[in-house]
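Visitor: okay, predicted coordinates and the sequence, questions at the end:
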Amino acid sequence: MSMLQTVEVTCPECSVTQKMSVWTSVNVKADPHLRDEVLEQRLNVFSCGQQGCDYRCPLDISVLYHDMDGKFCVQYVAKEDMKNPNYYRHLSKQGVVMVPHLAAQMMEKTGGHYIRRPHHVFSMKEMLLYILFRQFCEAYGRDAGDEPSDDGAEGG
């Protein structure tokens, strides 16, 4: 499920405070248009609505990117969250998302276990690159268990 949150943003250019909706979680199966927002780096970008002010900038907001078809999650951790001990309250010392035992069992049975181990990134550019990497793996990679051929044609 994708999640929106409303925040107040003060424009650094004209000092007008405005409300803006930001995404804190993006599920690209439920909301496929958000994949393009992330890939084109338009997600959570502030654009001042004040007449005559053209200020635009990305907001540093933690966001989870969830691709159910690709079975992976990427968690961008904003700089402020990285320093906030409260951010870590649902993470183990190994960075695994802590969930109740019953929920963990259900995730395992339904193939959703990957949700507990998101790939953590520390810039939106890094998130973009990881998503592209996973898309290339999906398009060109091998299925687990496939053996490379011995004909020498695999190398590069």
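Guide: Received it, and whenever you're ready, just let me know what you need.
Visitor: rest of the way, CA atoms for contacts and neighbours
Guide: Will do.
Visitor: mind listing what's buried in the longest strand anywhere in the chain?
Guide: Scanning the chain for the longest strand, with DSSP state E as the assignment, gives strand 17-27. Judged by neighbour count using 16 or more other Cα atoms under 10 Å, the buried positions of strand 17-27 are 20, 22-27.
Visitor: same thing with stretch 87-97?
Guide: Neighbour-count burial for stretch 87-97, counted by 16+ other Cα under 10 Å, picks out Val97.
Visitor: likewise stretch 41-53?
Guide: Residues of stretch 41-53 classed as buried under the neighbour-count rule (16+ other Cα under 10 Å) are 43-48.
Visitor: what does that stretch contact?
Guide: Stretch 41-53 is contacted from outside by 11, 13-14, 16, 18, 20-23, 34, 37, 54-59, 61, 124, 128, using Cα atoms under 8 Å, 6 or more residues apart in numbering.
Visitor: now, which of these lie within strands?
Guide: Among the contacts of stretch 41-53, DSSP E puts 18, 20-23, 56-58 in strands.
Visitor: okay if I get the residues you listed as a markdown table plus distance to Thr6?
Guide: What follows is the ones in strands among the contacts of stretch 41-53, written out as a markdown table (distance: Cα to Cα, whole Å):
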| residue | distance to Thr6 |
| --- | --- |
| Gln18 | 10 |
| Met20 | 6 |
| Ser21 | 4 |
| Val22 | 6 |
| Trp23 | 9 |
| Arg56 | 18 |
| Cys57 | 17 |
| Pro58 | 15 |
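Visitor: alongside the first one, take a look at this:
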Amino acid sequence: MTTKRTVQVTCPECHTQGEFTVYKSINTKESPALKEKVRDGSLFQFVCPQCGAKTTVDYPFLYHQPEDCYMINYGNLADGRKALEMLRGKGVALKDWAKEMEKTTRPYVLRAVDDRLAFREKLFIFDAGLDDRLIEIYKFMVLYQYAAAGKAQGGEQAYFYTDSKGHHHIQLVRGKQTLGIAGFVRRVYNEIHQAYDKTLRDIRRSEPVIDKAWVQKFLQEHGQTEATE
């Protein structure tokens, strides 16, 4: 369900206080209007009633998109793991509900992230019907090639995203600097799927935190000894 509460936020510009709605959980089937507001960031933007200044309010929440069978817990990773373990049926109260999730015709995916860019990326990936584990391997390859070309200076990150025309890309960044954007090649994604399909477990039962650390560990355990830093 969608749950929310009203809090007071102080404008950093003029110090006027105003009311702001904070969501503990978001269910897009119950509250479809929130789906786009999550994506464009307006749900997290406080507009000062006095001076009109806009401020991003960061807070933890559980995002549930039942029509596409996925949940993303945004916030502290340890707390996210705990919450998602309960949803998997390790918590007594939710065992029956977890069994229902396993009966869905599509895999029901649960993920935990603690970074706003990573949260946005998960939305792009799952909305495109892709496997985030395969995307992490794909991004690892992009970062590896960037390093092999002698361009890496450390701290590079890659993010999958979908543009306004529906085209998928991989954005390479370092801090706030965009280093380059490459088109997402579905053929390469399919080749990764073929290579690792037997190794990866059912996505419904996979580790809730799928990120750069996960892919480095996964590839090292399955014959890939080099990893980008």
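Guide: Structure received. Everything quoted here is computed from the prediction, not taken from an experiment.
Visitor: TM-score them against each other, please.
Guide: Superposed pair, TM-score by TM-score structural alignment, normalised by the length of structure 1: 0.68. Supporting alignment: 128 aligned residues with a Cα RMSD of 3.0 Å.
Visitor: gap between stretch 127-141 of structure 1 and the chain center?
Guide: Here stretch 127-141 of structure 1 is found 13 Å from its chain centre; the criterion is Cα atoms, centre = their mean, to the nearest Å.
Visitor: next: stretch 83-97 of structure 2.
Guide: In terms of Cα atoms, centre = their mean, the centre of stretch 83-97 of structure 2 is found 21 Å from the chain centre.
Visitor: same check on stretch 126-133 of structure 1?
Guide: Centroid separation between stretch 126-133 of structure 1 and its chain, computed with Cα atoms, centre = their mean, is 9 Å.
Visitor: give me the range in structure 2 that that stretch lines up against.
Guide: Under TM-score structural alignment, stretch 126-133 of structure 1 corresponds to residues 118-125 of structure 2.
Visitor: what's the matching stretch in contact with?
Guide: The contact list for stretch 118-125 of structure 2 (Cα under 8 Å, 6+ apart) reads 39, 72, 74, 113, 131-132, 135, 159-162.
Visitor: which of the residues you listed fall within strands?
Guide: 72, 74, 113, 159-162.
Visitor: could you dump those residues to a markdown table with distance to Leu219 of structure 2 and neighbour count?
Guide: A markdown table is the format used below for those (distance: Cα to Cα, whole Å; neighbours: other Cα atoms under 10 Å):
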| residue | distance to Leu219 of structure 2 | neighbour count |
| --- | --- | --- |
| Ile72 | 24 | 21 |
| Tyr74 | 26 | 22 |
| Val113 | 21 | 24 |
| Tyr159 | 19 | 19 |
| Phe160 | 19 | 26 |
| Tyr161 | 23 | 22 |
| Thr162 | 26 | 17 |
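Visitor: most widely separated two among the residues you listed?
Guide: Greatest spatial distance among these (Cα to Cα): Tyr74 and Thr162, at 20.2 Å.
Visitor: report the longest helix in structure 1, please.
Guide: Using DSSP state H, we find that the single longest helix of structure 1 is helix 124-140.
Visitor: off-centre distance for that one?
Guide: Put simply, helix 124-140 of structure 1 sits 11 Å off its chain's centre (Cα atoms, centre = their mean).
Visitor: report the mean deviation for the match of stretch 126-133 of structure 1 after fitting onto structure 1.
Guide: Once fitted to structure 1, stretch 118-125 of structure 2 is off its aligned match by 1.1 Å on average (mean Cα distance after the TM-score superposition for structure 1).
Visitor: in the longest helix seen in structure 2, which residues are buried?
Guide: Secondary structure assigned by DSSP H gives helix 132-148 as the longest helix of structure 2. For helix 132-148 of structure 2, burial by neighbour count (16+ other Cα under 10 Å) applies to 132-140, 142-144, 147.
Visitor: any chance of those residues in CSV, plus distance to Pro66 of structure 2?
Guide: Converted to CSV, the buried residues of helix 132-148 of structure 2 look like this (distance: Cα to Cα, whole Å):
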residue, distance to Pro66 of structure 2
Asp132, 17
Arg133, 20
Leu134, 22
Ile135, 22
Glu136, 23
Ile137, 26
Tyr138, 27
Lys139, 27
Phe140, 29
Val142, 32
Leu143, 33
Tyr144, 35
Ala147, 39
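Visitor: mind listing the helices for structure 1?
Guide: 33-39, 79-82, 101-110, 124-140.
Visitor: can I get those helices in TSV including distance to Ser2 of structure 1?
Guide: Compiled in TSV, these are given as follows (distance: least, Cα to Cα, whole Å):
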stretch	distance to Ser2 of structure 1
helix 33-39	9
helix 79-82	19
helix 101-110	18
helix 124-140	17
